[in-house]
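S.K.: just need the structure, nothing else, for what follows:
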Amino acid sequence: MMTLVTNSQQTPPPRIPGYDGGPFRHQPELLNEDLFWQVHLHLGDTQGQEAGDLLSQLLGGDTWPVFTVPLAGAHHLYVVYRALEGEAGIDYLVHHPDWDAAETLAQDDGHFMGPGLSWAELTAAADNGLPGGSTTNPHARLLLLLPAFGDDAVPDNAVERLTTALRARTRIEAPERLAATILEHQGQWGPTHWSTAGSGYQINDGDYSHRNPANHFAWPTARLAQVATALTP
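M.R.: Have a look, this model is predicted:
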């Protein structure tokens, strides 16, 4: 059975301003485990005993696993396994050192929120190569951030790109077929349309997205622009 590493020599966990929870623990070694990706991507074979045990550890332990992806302009994207009893889930957060609090891009749980990323933003974050995060591997970054994505206009090469990532980081059979299925259904919110706001930043029309200015829970205009700039390819 796979167990979480608790090496005291790991990089100290981050403090995420405005986000209650923790203590946080970096778990970058999980990104090398096929079983982790089965759990993270909600694949069909995650009902097995090992996968169930891992999910229980991720969402039911004393520490909250966290992964980081640096973005442009000193922004960071955090993926946090919210190990809160009765309210467990995965949060996708973006933060800049000048902000008082991190913003929630997406929530992957029973009360989901999103999407937080277009396909272009997802691949840009995967490919930026910036150091200081949990990994610089573009395949691992793509799969890590994939559940926060939703876009009704993925390019023709999207299936090939996702297939390559699945083949590189998992032992899943028929990765091309799985990639096509993932891109067709796109998580809990389904494909969402992205457009350019009047001042030039990206927004979407998702009913559950903080990046849809028509929603009463949308971020203020200035924050919408700041986040879009940080995620710009």
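
S.K.: alpha carbons only for contacts and neighbour counts from here, please
M.R.: OK.

S.K.: which residues in this protein form helices?
M.R.: Secondary structure of the chain (DSSP state H): helices at 34-40, 49-60, 119-127, 138-145, 158-169, 175-185, 221-231.

S.K.: the ones you listed into CSV, with extra columns for distance to residue 90 and mean neighbour count?
M.R.: Putting these into CSV (distance: least, Cα to Cα, whole Å; neighbours: other Cα atoms under 10 Å) gives the following:
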stretch, distance to residue 90, mean neighbour count
helix 34-40, 9, 19
helix 49-60, 9, 17
helix 119-127, 17, 21
helix 138-145, 11, 21
helix 158-169, 20, 18
helix 175-185, 18, 16
helix 221-231, 20, 17
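
S.K.: also this sequence, please, to line up against the first:
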Amino acid sequence: MSATMASHDDSLVTAAFEVEQEDCFSYFDRLTDPDAWPVFRLGLRDGHEIDVVYRNLTGDMGTEYVLCRSGGKHKLDLANVGGHEFRPGLSWSELIAAATWSSAPYGVVEPDARLLLLLPAFGDADLPADATAMLTAALTSCGAGSRAGALAEWLLEDPEDWPHWRQQGDALVCDDRYSRRNPEGPTAHSPADLLEISSALRVA
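M.R.: Okay, the predicted model is just below:
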């Protein structure tokens, strides 16, 4: 996660994690190696998983968040960050529920690491009062030092520019034009797929 953030504001990342810029970008280069597309798998409670795929195409790099059944079956694009973006794919409550699910049988299982991996796919104007503190704690757990709070504040700044989420029947949808979870948007999933995504990410 820190390496991904480095492409946006490396000074905040290097200060928070107390590392040299060269070391930070060395890890970023590993994540974005066009000969090796890293994939992080996050199991969910109902047999779904979110695959975080670093799409390292020359001239079209980005991070894809794919919801699918275990083993990669029935893939649904949740979000695409960087280059032809469509997001957000997660509300705050869904982000926290997916990150903190404690029974993931494989892949990335540590809740704070899961939260940081999923964070770029989230966007929600209705943040709780303790959102920054929760993110600061996650960053600290994953190696950040005393400047973790400043990085957390930057990552969550300007929430008024983020979309709102609402229930539409049994599906949770958002009002961002470029989210695939906006039923009126140009890249919208079908009603059936929107329902499956909401069911897989539903807060218990």
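
S.K.: thinking again about what came up before, which stretch among the helices of structure 1 comes nearest residue 212 of structure 1?
M.R.: Of all the helices of structure 1, it is helix 221-231 that lies closest to residue 212 of structure 1, at 8.9 Å by Cα to Cα.

S.K.: which bit of structure 2 covers that closest one?
M.R.: With TM-score structural alignment applied, helix 221-231 of structure 1 matches the range 191-201 in structure 2.

S.K.: mean shift between that stretch and structure 1?
M.R.: Mean deviation of stretch 191-201 of structure 2 relative to structure 1 after superposition (mean Cα distance after the TM-score superposition for structure 1): 0.5 Å.

S.K.: Provide a list of residues in contact with the residue most central in space within structure 1.
M.R.: Central residue of structure 1 (Cα atoms, centre = their mean): residue 145, 3.1 Å from the mean position. Neighbouring residues of residue 145 of structure 1 by Cα atoms under 8 Å, 6 or more residues apart in numbering: 79, 122.

S.K.: can we see that at 6 Å?
M.R.: Listed by Cα atoms under 6 Å, 6 or more residues apart in numbering, the contact set of residue 145 of structure 1 is empty.

S.K.: for the counterpart of residue 78 of structure 1 in structure 2, which non-adjacent residue is spatially closest?
M.R.: In structure 2, the residue paired with residue 78 of structure 1 is residue 51, using TM-score structural alignment. Spatial nearest neighbour of residue 51 of structure 2, chain neighbours left out: residue 41 (4.6 Å); criterion: Cα to Cα, 6 or more residues apart in numbering.

S.K.: so what corresponds to residue 212 of structure 1 in structure 2?
M.R.: In structure 2, residue 212 of structure 1 lines up with residue 182, judged by TM-score structural alignment.

S.K.: just residue 137 of structure 1 next, same as before
M.R.: Residue 137 of structure 1 maps onto residue 110 in structure 2, by TM-score structural alignment.

S.K.: so what's the residue count around that match?
M.R.: When counting by other Cα atoms under 10 Å, one arrives at 16 neighbours for residue 110 of structure 2.

S.K.: thanks a lot, catch you later.
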